[in-house]
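> Sharing a model prediction with you, sequence too.
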Amino acid sequence: LRALGNVRIPGAAEQSIRPYKSSEQYLYAMKEDLAEWLKELYGLDIEAGTFATALETGAALCAHANNVTRAAAELARARPERARCLRLPAAGVTCNPAAQPGTFQARDNVSNFIRWCRKEMGIKEVLMFETEDLVLRKNEKNFVLCLLEVARRASRFGMSAPTLVQMEEEIEEELRRELDLPPGEAPLLRPPRCTCPVQFPMIKMSEGKYRVGDSSTLIFVRILRSHVMVRVGGGWDTLEHYLDKHDPCRCTSLCECPQSPRGH
């Protein structure tokens, strides 16, 4: 991450942001990351633009669930002391690998995967999706979030993880190492074309870590292919969308923007 705000970010934000609304960027970034990960794992013909289409029969989802279950069993045999600290899936799923899109067999596959996520992996309801969300594209966001959470948990069993999960682990390790924040530096991030009397600051606290606005909120910034990603709390967002939601100068009437005394 070379620069932010008024200084250009070479290739990172501009390439992928322009074709999409700010609110769609983070979802596209997650699909792109998950698609590359699934392609590497299983050789699937899948891209961000064909993400749901490539998975709608549920066959790849069920195969992945069974691989996660096998990885958990191997962990339990090899490292029982670590396995006792984790929730491990005890059973896999039945699957019809020849199911065609839109058929009852495909819906059964997806339903079996969903049931496995709830029962065996204990995925929270807020991250779960329903069969129609994938088959009829009703809620692609929850489908993506559920897959990311499964990948996050499976990485604890020794399975390879998407880049986003790897970055999460790096950030968590950094937080474990650092008890006190280093002194802040001069503001690095300022929204472009800002005319507010008091500009919305993003102050660099350390490499890849910033304090935003007038609060003590910390965010972690990472580059994910052509996206500038922000991790705050337990989730991910793109920098563009994050600023659209929090910087009063950039918020529109459709944004959930905190109230601020700043003028525009």
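Thanks, I have it.

> contacts and neighbour counts: CA atoms only from here.
Will do.

> got a list of what residue 88 touches?
69, 72, 73, 120, 121 (CA atoms under 8 Å, 6 or more residues apart in numbering).

> Kindly reformat the residues you listed as CSV containing secondary structure.
Output for these, formatted as CSV (DSSP: H, G, I helix; E, B strand; the rest coil):
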residue, secondary structure
69, helix
72, helix
73, helix
120, coil
121, coil
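
> Export the residues you listed to JSON lines and append columns for neighbour count.
JSON lines is the format used below for the contacts of residue 88 (neighbours: other CA atoms under 10 Å):
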{"residue": "69", "neighbour count": "23"}
{"residue": "72", "neighbour count": "25"}
{"residue": "73", "neighbour count": "19"}
{"residue": "120", "neighbour count": "19"}
{"residue": "121", "neighbour count": "22"}
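
> ok, of those residues, which one's closest to residue 246?
Checking those against residue 246 by CA to CA gives residue 121 as the nearest, at 33.8 Å.

> Against that first model, consider the following:
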Amino acid sequence: MSTGIHHATNQSIKPFKSSEEYLYAMKEDLAEWLRDLYEIDIDVNNILEALETGAVLCSHANNVTRVAGEFIQKYGMVRQVQLPTNGVTFVNSAQPATFLARDNISNFISWCRKHMDIKDVLMFETDDLVLRKNEKNFVLCLLEVARRASRFGMAAPVLIQLEQEIEEEIREELELPLEETPPLAKPQRRTSNTQNLDEMDSTNFWCWLLDFTRVFVSQVQCLISRCTCPTQFPMFKVSEGKYRVGDSSTLIFVRILRNHVMVRVGGGWDTLEHYLDKHDPCRCTSISEFSQTPPHTHIH
């Protein structure tokens, strides 16, 4: 088995200690995606600094508009898809926290609202990025732009690709018709820290799949097993990557994003650990005992 596969199957799951730290996984995904798209020096640790002048954001908006234009030329306007037809003007040499940087960010925000139809609940304000007032909404806005742009052929972050995979699975189970959007070539999915599956022979592929599945299941079981109550918080495996939790009929979809166990429930993402922290009364009590920060409001 290759070194890359060995590393992936033995990589530890990053612990999350607060309700906000699941943003780390989203920032990591966005940073890698932007780095690959534009060959810029960006990672999870400097993503806000890399974007705070607004120049990369505006350049990205123009790139999304260009891809939308190519889509329109090929398919025409599609009612189900919001297609931007205008880009933004910006100053590429703007310095952080200057008027020009704020103007760049403001132009990007206006473009998101007017041309991508991003709703206010997912929008951010200039100070949210410049002064770090609302990191969460900034991240959610970038993900929503990526989500909408992926519908007309823009390369998507891995998290958005996982969403599409889950939605496709749900459609197949419910035997729903495919979306009326013209078929597009989907961006190739990339799995972090594993070798290209196309380059594996059949033996190596099944070894990788077996190890990946084993690690995936063991990580889920490990997170669940932290409950020490006589009657443990129930979590039943329905199928691969799908679980029923608690005493309700709630279904969650579980995926591994790099070294994070992520949960898709309803229309959003969370880490499995944080999801259980909110819903398992035993874990809520344990966290309040060991946490150095005031406990959050939990759902019981």
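In hand now; what should we look at? Everything quoted here is computed from the prediction, not taken from an experiment.

> What distance do you get for the equivalent of residue 35 of the first structure over in the second structure to residue 281 of the second structure?
Residue 35 of the first structure maps onto residue 31 in the second structure, with residues paired by TM-score structural alignment. For residue 31 of the second structure, the distance to residue 281 of the second structure equals 34 Å [CA to CA, to the nearest Å].

> out of the two, which sits in the busier spot?
Between residue 31 of the second structure and residue 281, counting by other CA atoms under 10 Å, residue 31 is the more crowded of the two (23 against 17).

> which outside residues touch stretch 103-115 of the first structure?
56-59, 61-62, 65, 93-96, 99-100, 128-131, 135.

> Pull the contacting residues for the match of residue 35 of the first structure.
Contacts of residue 31 of the second structure by CA under 8 Å, 6+ apart are 42, 43, 44, 47.

> which residue lines up with residue 220 of the first structure in the second structure?
Using TM-score structural alignment, residue 220 of the first structure pairs with residue 253 in the second structure.

> was I right about that match contacting residue 242?
Yes. Using CA atoms under 8 Å, residue 253 of the second structure is in contact with residue 242, at 4.6 Å.

> hang on, the match of residue 220 of the first structure is in a strand, isn't it?
Yes. The assignment for residue 253 of the second structure is a strand, going by three-state DSSP.

> how much space between it and residue 101 of the second structure?
39 Å.

> more crowded one of the two?
For residue 253 of the second structure versus residue 101, neighbours defined as other CA under 10 Å are more numerous around residue 101 (24 against 21).

> what does the more buried one align to in the first structure?
In the first structure, residue 101 of the second structure lands on residue 106 (TM-score structural alignment).

> and if you look at residue 152 of the second structure?
Per TM-score structural alignment, residue 152 of the second structure is aligned with residue 157.

> Tell me how many other residues crowd that match.
Neighbours of residue 157 of the first structure (other CA under 10 Å): 24.

> measure it to residue 247 of the first structure for me?
39 Å.

> picking that back up, give the buried subset of the contacts of stretch 103-115 of the first structure as a PyMOL selection command.
Selection of buried members from those for PyMOL, criterion 16 or more other CA atoms under 10 Å:
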select buried, resi 56+57+58+59+61+62+65+93+95+99+128+129+130+131+135
